[in-house]
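Participant: coords below, sequence missing:
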């Protein structure tokens, strides 16, 4: 049975890569456009499956009964990510995320259609009780329906639960989940939106006071910050010479957090390992770098 069950959005990512500075209000023609399987929870799950190998990670999600949904399921299987329990509906099309990256690889703009997550209901999860009960760790997302989050809290609140905020706009639903979380991951903008604070230690004070055991804040080129009841640490890695796309870097980082937890790594080693995962993601146009593996991450760590 899978050690990690990931519950949340799966989508198709359509990303435009700008070759020159973006000009608003007019048509920008010098772009390269690529599509790949995405969705924050699915991305994290695929990255983790590439680290752990087949059979260790299971996805609970919903896709449309359409070619995009079939593409998602096919890509999950190819990566060793369990997706046999993903439900397929004719009621809605598969979710799509559209993003634009600037020439330096940073996300300039993104828009997501996540309506299909409304089909990830308590009734759906209840059909997979055995899978959930046997999992060592759960990953959830704040876009799940409130009733589904309550179901998880009531039935699986004793398990380590991880959550990646994913966007500043999701700070409010995330706040309602803090009491059930083992580990919360956010970037700096998301952490500020959640707490109204800019100082990392004050952010941590607020989050830990709400019951979260571990907080990880990613700081872009500035590294990452870890806080728990046992202490706080900051990791500043050597700068990268070039990034192709930052679209999937945060998801790869969170997969690194989950892997590190399963391996019992220290907070410092966790940040180093997770950063190496993110660095590999930065080198790919695809949301999940198909070259990511445990061996590839270990090679980055040795550099």
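Facilitator: Perfect, I can see it now. The model shown is predicted, which means the values in this text are computed figures rather than measured ones.

Participant: alpha carbons only for contacts and neighbour counts from here, please
Facilitator: Noted.

Participant: Let me see the ranges of the strands in the stretch 1-150 of the chain.
Facilitator: With DSSP state E, counting those that start in this stretch, the ranges of strands along the stretch 1-150 of the chain come out as 4-7, 11-18, 31-38, 57-60, 62-64, 87-89, 95-101, 107-112, 137-140.

Participant: who wins for proximity to residue 299 among those?
Facilitator: strand 57-60 (23.2 Å; Cα to Cα).

Participant: just to revisit the earlier point, can you put the strands of the stretch 1-150 of the chain in TSV and add distance to residue 130 and mean neighbour count?
Facilitator: Output for the strands of the stretch 1-150 of the chain, formatted as TSV (distance: least, Cα to Cα, whole Å; neighbours: other Cα atoms under 10 Å):
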stretch	distance to residue 130	mean neighbour count
strand 4-7	11	25
strand 11-18	26	23
strand 31-38	27	18
strand 57-60	12	26
strand 62-64	19	25
strand 87-89	17	17
strand 95-101	27	20
strand 107-112	31	14
strand 137-140	13	23
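
Participant: and the comparison structure, right after this:
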């Protein structure tokens, strides 16, 4: 949202029935300019129809996994088939929940639709999400299934070596449950889903809410295959190199390969493609241009959660009309913040902190 649009929105909150001419006079701009701003606010979903009826809440909806993350890090090089001395941390996780958490820390009203068990971990997830200001009223709470648990083992360089994900409870986010949340989903400014959802649910959401920008986090090389035949339905797709290779069938060995891979996704109908390349940065593309943003050398505390932070920042970038290059750089800064903390979510995540990292490490 532009500064002028924010100014107009504040005036409309005080006087929803004000005329365009009165608005123009109040802002010392032409009536035609006012009309353009009003149209843009309607397109973005901040106001509805005649009379400038404001939405009660402007929020995004995240639909996906929530779980408890258990992460082990060895003190020395990892030895397979043996017990390794090290450190174990427990924190809230799940791709969908992580994205919702990061977006909320960026000041965006956020609704999370996920599934948890009626158990200690499930109650902890709901309680902490509420304390951060995340709306969890539409989460499914099961008396039958336990809350999902994600166990990851890092090597002594803090890169994930192997992980096991127990997420059977997400079967409860089935078609009928998602359909029961139609009005809340339909009122969203944007929808973010992860591929922990079933193919049936992903297909339903992308078919029935195509009028709303939909973002997808592909999660893993195996789970991303659920969207192979429907990638064109997404406004924005964020993948790592291996997920991009799996979906496109194109092996990435150099930047020309990445460009070819991005074109594959654009040709399916995706509006924006972001392929993260680890230490080599990120490659992004839309119909107008493609850009490679070089990586930044940093000390990594934990690689878990960087992708979720990147996706969250992409959503924020969309809501604030950032261009392709700045969206990539803003999102890279968010991932750097995630990489600098032991937990999946860096509690210091904020727009101000992202801007600080941008100035110090990326825009300099």
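Facilitator: Structure's in. What do you need? Just so it is clear, the structure is predicted and the values come from calculations on it, not from any experiment.

Participant: can you redo the strands of the stretch 1-150 of structure 1 as CSV with distance to residue 179 of structure 1?
Facilitator: As requested, the strands of the stretch 1-150 of structure 1 are exported to CSV (distance: least, Cα to Cα, whole Å):
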stretch, distance to residue 179 of structure 1
strand 4-7, 18
strand 11-18, 28
strand 31-38, 28
strand 57-60, 22
strand 62-64, 26
strand 87-89, 28
strand 95-101, 29
strand 107-112, 27
strand 137-140, 13
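
Participant: Can you say which of the ones you listed is nearest to residue 185 of structure 1?
Facilitator: strand 137-140 (11.1 Å).

Participant: So which elements touch the closest one?
Facilitator: Counting contacts by 3 or more Cα pairs under 8 Å, 6 or more residues apart in numbering; DSSP states H and E, strand 137-140 of structure 1 packs against strand 4-7, strand 161-164.

Participant: Identify whichever of the ones you listed lies nearest to residue 122 of structure 1.
Facilitator: strand 4-7 (11.5 Å).

Participant: Over in structure 2, find the residue span the closest one aligns onto.
Facilitator: Using TM-score structural alignment, strand 4-7 of structure 1 corresponds to residues 60-63 of structure 2.

Participant: what's the average distance of that stretch to structure 1?
Facilitator: In the superposition with structure 1, the average deviation recorded for stretch 60-63 of structure 2 is 0.5 Å (mean Cα distance after the TM-score superposition for structure 1).

Participant: Contacts for that stretch, please.
Facilitator: Stretch 60-63 of structure 2 has contacts (Cα atoms under 8 Å, 6 or more residues apart in numbering) with 96-97, 99-100, 108-114, 185, 188-194.

Participant: rewinding a little: need the helices and strands packed on strand 137-140 of structure 1 in CSV (columns: distance to residue 290 of structure 1).
Facilitator: What follows is these, written out as CSV (distance: least, Cα to Cα, whole Å):
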stretch, distance to residue 290 of structure 1
strand 4-7, 19
strand 161-164, 21
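
Participant: Residue 293 of structure 1: which of the ones you listed is closest?
Facilitator: Shortest distance between residue 293 of structure 1 and those, using Cα to Cα, is found for strand 4-7: 17.1 Å.

Participant: so what corresponds to residue 132 of structure 1 in structure 2?
Facilitator: Under TM-score structural alignment, residue 132 of structure 1 pairs with residue 185 in structure 2.

Participant: Need the counterpart of residue 306 of structure 2 in structure 1.
Facilitator: Residue correspondence to structure 1 (TM-score structural alignment): residue 306 of structure 2 is matched to residue 249.

Participant: Just give me the neighbour total for that match.
Facilitator: Neighbours of residue 249 of structure 1 under the rule other Cα atoms under 10 Å: 27.

Participant: So it sits against residue 278, correct?
Facilitator: Yes - counting by Cα atoms under 8 Å, residue 249 of structure 1 touches residue 278, with 4.5 Å between them.

Participant: most centrally placed residue in structure 1?
Facilitator: residue 251 (3.6 Å; Cα atoms, centre = their mean).

Participant: That residue: helix or strand, and which one exactly?
Facilitator: helix 249-263 (DSSP states H and E).

Participant: Contacts only, for the alignment partner in structure 2 of residue 40 of structure 1.
Facilitator: With TM-score structural alignment defining the correspondence, residue 40 of structure 1 maps onto residue 95 in structure 2. For residue 95 of structure 2, the contact set (Cα under 8 Å, 6+ apart) comprises 64, 65, 66, 194, 217, 219, 308.

Participant: Dump those residues to JSON lines, plus distance to residue 146 of structure 2.
Facilitator: Converted to JSON lines, these look like this (distance: Cα to Cα, whole Å):
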{"residue": "64", "distance to residue 146 of structure 2": "16"}
{"residue": "65", "distance to residue 146 of structure 2": "13"}
{"residue": "66", "distance to residue 146 of structure 2": "12"}
{"residue": "194", "distance to residue 146 of structure 2": "20"}
{"residue": "217", "distance to residue 146 of structure 2": "24"}
{"residue": "219", "distance to residue 146 of structure 2": "21"}
{"residue": "308", "distance to residue 146 of structure 2": "23"}
